[in-house]
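Show me the folded form of this:
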Amino acid sequence: MPADPVAITADLIRCPSVTPAEGGALTFLEKTLKAAGFTVHRKVFHEPGAEDVENLYARIGTNGPHLTFAGHTDVVPPGEETAWTLPPFSGEVKGGELYGRGAVDMKGGIGCAVAAALDHLAGNGGKPQKDGKGSISFLITGDEESIAVNGTPKLLSWVAEMGETFDHCILGEPSNVNELGDTIKIGRRGSLNGHLIVRGRQGHVAYPHRAVNPIRGLVRLIEALQGEPLDTGSELFPPSHLEFTSVDVGNKTVNLIPGEARARFNIRFNDRHTLDGLKELLHARAKKAAGAEVNFEFMFEPSNAGVFVVKQGPFTDMVVGAISEVTGRKPDLSTSGGTSDARFIAAYCPVVEFGLVGQTMHQVDERVPVKDLTALTGIYRRILGAYFK
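Here you go, the predicted structure:
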């Protein structure tokens, strides 16, 4: 009897794994995958100043080719629970839709991948291929919805230290825009967070000649940094974009010129830039605008969210073919949207993102049509079948 992706997803939803809590979700996956013959590892990683995070790595098979399914079981908070049609951690079906926090992002994707893998193994006598070759694994983190420090990056590093490698990865994030099968993510823009700090000299507002107001300098630099586009885009990506998200002087007194002013910003950048090159460009533009009058400094937050894109070829063609066979749609190959854990995985192997439709993710009444869970499982099954031929 085929594995039931609806039941598996519902069981995951019933685990209140609000980031970074494990909530029982990894325990459920460990039990399910061990029963199918997977070797399962649970790893907790630590980082000063960040919460500990529990992760899971499970593998069946010892040789190549090696296909891994990646994802996260942590979810965002449900918000006001009384606003939900059904309780956010009930995993109940109503009107042909499965409700619950994480139904779309992304316990549904994990549930479908697990169901597809169980079906594939059952057809091969418990092996990735009938001749015993090949490996299937699951790379599941618990902090994707948080700061992503103690999850996928460290789990990938730990797997590499064990001498294991991946050939390809499917990340089950909700990639589709309107209908299942309309979009595959083959790349993502990079993301750079930073602070622009301007230092002046504190003083009384009645005696401005005795002070240097850093707000004036900060405004000048903000205008200069946003006044000229970073680029005009590239073949696969839209133009890079800088956006200031906060300005703060920490001043609660109306008659005091502050000594320092700060602004926080984010840049989503395309493949015409690297992280280091982008930092140099910002500094050069700010220095030109500042002249000798403005004392400024950039502070950049630690980031490994660089640009990545997967080259089209046999692997992407295979995924597109499986989607078309099940849905009748030819998906767009997209690089739009924010960041995901694919940015870490791309350093280890080619990765594509394909999961459910993302319209209700992070919303009250997050839900997924049961038919989409069934269809996504069918797509993953076809990918597995084609991959291990």
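
CA only for contacts and neighbour counts going forward, please
OK.

and the residue most central in space within the chain, how far is that from Val357?
Centroid-nearest residue in the chain, with Cα atoms, centre = their mean: Ser340, separated by 1.8 Å. Here Ser340 is placed at a distance of 16 Å from Val357 (Cα to Cα, to the nearest Å).

where's the closest residue in space to Gln363 that isn't next to it in sequence, which helix or strand?
In this structure, Gln363 finds its nearest non-sequential neighbour in Pro78, 7.9 Å apart by Cα to Cα, 6 or more residues apart in numbering. Element membership for Pro78, per DSSP states H and E: none, as it lies in no helix or strand.

thinking again about what came up before, and the residue nearest to the centre of the chain, that's in a helix?
No. Under the criterion used here (DSSP: H, G, I helix; E, B strand; the rest coil), Ser340 is coil, not part of a helix.

gap between it and Ile147?
As for Ser340, its distance to Ile147 is 11 Å (criterion: Cα to Cα).

re earlier: next, the contact list for the residue nearest to Gln363, please.
By Cα atoms under 8 Å, 6 or more residues apart in numbering, the contact set of Pro78 is Pro88, Arg101, His362, Gln363, Val364.

How about Val44?
Val44 touches Asp52, Val53, Glu54, Asn55, Asn150, counting by Cα under 8 Å, 6+ apart.

Distance of it relative to Ile110?
Relative to Ile110, Val44 is positioned 20 Å away (Cα to Cα).

Second input sequence below; structure requested for side-by-side comparison:
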Amino acid sequence: MTTLGEKAVALAQDLIRCASVTPRDEGALQVLIEPLEKARFTCDRLTFSEEGTPDVDNLVARLGDGPPHLCFAGHTDVVPPGDKALWTHPPFAAEIADGVLYGRGASDMKGAIACFVTAALDYSKSKGREIEGTISLLITGDEEGPSINGTPKVLRWMEQKGLKPDHCIVGEPSNSTKLGEAIKIGRRGSLNGRLTVTGQQGHVAIPHLAANPIKGLVQALAKLYDTPLDYGSAHFSPSNLEVTSIDVGNPATNVIPASAEARFNIRFNDRQRPDGLHTLLQEEITQALAGMELSFKIDFEPPGQAFFTEPGPLDALLSEAVSEITGLTPTLSTDGGTSDARHIKDYCPVVEFGLTTETIHKADENVKISDLEQLTAIYRRFIERYFDNFAGAPDGR
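Modelled structure (predicted):
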């Protein structure tokens, strides 16, 4: 293994040993701050609060000044390990066995953070002086949580300080099975809703004196399933609605209930907007229940916005680095769930590239040591290419 790879693995182990289940930090940010400050990075530890949500610790580390400004973004918070009896290696021990590093966050995404921090440190060391531009690291502890006191507020702080990036790479796991398969240039948005249909309670033996909301709920859901939201776009698959639960709460077998509800999730592409989906569902359900003595309402949760970055120099330079290190030509993908890139897209072009998704959020989450080594090399080569390409440009682009 290369020296650079060894450093990334050691840093990943130190991060995994911090049991930073959302929203706790448990020392994870300090693990990063120590080597960054030694390498002349300015580190700002930012704690944000909001009523009804937990306080969250975040970190902005930066080296250099002015354009071009390259930002690497990620999160040190992790999901709970679940039943520890299901783990063959303790979730926060960071054990290595047969060339594999085990632990919660190994792939999602402490491993990638260790790789891009190591690559940034090596690049800064190689210059022996201030770099021509800026490298920054945006690290939050709130990605697996409500994402309120993390990346959105850090970005606003960065903009107020004149630290708005020109380009950003988020180190989320982007490959299904093999490092180098895909770069994510977008992700679908996510919209959760609850449909409640209200009728008239009554006796099952005299249904004409009641109005069964279950019949209306089933009819409404059938229409939603039968009516495509769209047929996809140039870079996205079709938007999709899935019912996730149906609840009546009726313990009696001889009573028609007064109401019934269903919860659903829509993963939507760049052809849709949350407000447009609100209107569409209202119209479809109104049609489905026409002529029935029923009423309905839909309650929506705040959406997870979609993001999309037009293919351009950012993904092209990253693709070159990936191909050079792995021999693969990555596809430009938009599948998967939401991420903090949905916030970053409002500030600069952003793509995602990290480890594989095979074991994320599972017991025995793990990453191959060879993948950590290769990912560090990819990030390192990309940084070099980025500043060679953009340094000297008037606006850093």
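
Could you tell me the TM-score of the two chains?
Scored against TM-score structural alignment, normalised by the length of structure 1, the superposed chains reach a TM-score of 0.94; 384 aligned residues with a Cα RMSD of 1.7 Å.

from the contacts of Pro78 of structure 1, which is closest to Ser191 of structure 1?
Set against Ser191 of structure 1, the nearest of the contacts of Pro78 of structure 1 by Cα to Cα is His362 (20.8 Å).

about what we covered before: adding neighbour count, write the contacts of Pro78 of structure 1 out as JSON lines.
Output for those, formatted as JSON lines (neighbours: other Cα atoms under 10 Å):
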{"residue": "Pro88", "neighbour count": "27"}
{"residue": "Arg101", "neighbour count": "34"}
{"residue": "His362", "neighbour count": "18"}
{"residue": "Gln363", "neighbour count": "16"}
{"residue": "Val364", "neighbour count": "21"}
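
Mind checking which of these are in helices?
Residues of those located in helices (DSSP state H): none.

got these as JSON lines, with distance to Leu218 of structure 1 columns?
Shown next, in JSON lines, are the contacts of Pro78 of structure 1 (distance: Cα to Cα, whole Å):
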{"residue": "Pro88", "distance to Leu218 of structure 1": "44"}
{"residue": "Arg101", "distance to Leu218 of structure 1": "41"}
{"residue": "His362", "distance to Leu218 of structure 1": "35"}
{"residue": "Gln363", "distance to Leu218 of structure 1": "36"}
{"residue": "Val364", "distance to Leu218 of structure 1": "39"}
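
Pick the one among these closest to Ala386 of structure 1.
Ranked by distance to Ala386 of structure 1 (Cα to Cα), these are led by Arg101 at 32.3 Å.

What residue in structure 2 is paired with the closest one?
Arg101 of structure 1 maps onto Arg104 in structure 2 when the alignment is built from TM-score structural alignment.

That match contacts Ile16, doesn't it?
Yes. Contact criterion Cα atoms under 8 Å: Arg104 of structure 2 and Ile16 qualify, at 6.5 Å.

Touching both of the two, which residues are there?
Common neighbours of Arg104 of structure 2 and Ile16 (Cα under 8 Å, 6+ apart) are Phe92.

Just give me the mean distance for the strand or helix carrying Phe48 of structure 2 relative to structure 1.
Using DSSP H and E, Phe48 of structure 2 maps to strand 42-50. Strand 42-50 of structure 2, aligned to structure 1 and superposed, deviates on average by 2.1 Å (mean Cα distance after the TM-score superposition for structure 1).

ok now that strand, how far from the chain's centre?
20 Å (Cα atoms, centre = their mean, to the nearest Å).

Likewise for stretch 379-395 of structure 2?
Chain-centre distance of stretch 379-395 of structure 2: 25 Å, with Cα atoms, centre = their mean.

What strand or helix carries Ile383 of structure 1?
When elements are assigned from DSSP H and E, Ile383 of structure 1 belongs to helix 370-387.

Same check on Arg343 of structure 1?
Here Arg343 of structure 1 is assigned to helix 342-345, by DSSP H and E.

list the helices and strands that helix packs on?
Applying 3 or more Cα pairs under 8 Å, 6 or more residues apart in numbering; DSSP states H and E, one finds that helix 342-345 of structure 1 contacts helix 152-161, strand 351-353.

what's the mean deviation for it versus structure 2?
So helix 342-345 of structure 1 averages 1.1 Å relative to structure 2 (mean Cα distance after the TM-score superposition for structure 1).

whereabouts in structure 2 does that helix align?
The aligned range for helix 342-345 of structure 1 is 341-344, by TM-score structural alignment.

what's the distance between the matching stretch and the middle of its chain?
For stretch 341-344 of structure 2, the distance to the chain centre is 9 Å (Cα atoms, centre = their mean).

before we move on, the earlier item: report the angle between the next helix or strand after the strand holding Phe48 of structure 2 and strand 42-50.
Sequence-wise, the next helix or strand downstream of strand 42-50 of structure 2 (DSSP H and E) is strand 53-64. Here the directions of strand 53-64 of structure 2 and strand 42-50 differ by 160 degrees (axes from the mean of the first three to the mean of the last three Cα atoms, to 10 degrees).

Read off where strand 53-64 of structure 2 ends up in structure 1.
Strand 53-64 of structure 2 maps onto residues 50-61 of structure 1, going by TM-score structural alignment.

roughly how far apart are Met299 of structure 1 and Leu192 of structure 1?
11 Å.

For the two, indicate the residue with more neighbours.
A side-by-side neighbour count of Met299 of structure 1 and Leu192, using other Cα atoms under 10 Å, places Leu192 first with 20 against 12.

contacting residues around the residue nearest to the match of Arg101 of structure 1 when sequence neighbours are not counted?
Leaving aside its sequence neighbours, Arg104 of structure 2 sits nearest to Pro91 (Cα to Cα, 6+ apart; 5.2 Å). Pro91 of structure 2 is in contact with Pro81, Lys84, Tyr102, Gly103, Arg104, Ala363, Asp364, Glu365, counting by Cα under 8 Å, 6+ apart.
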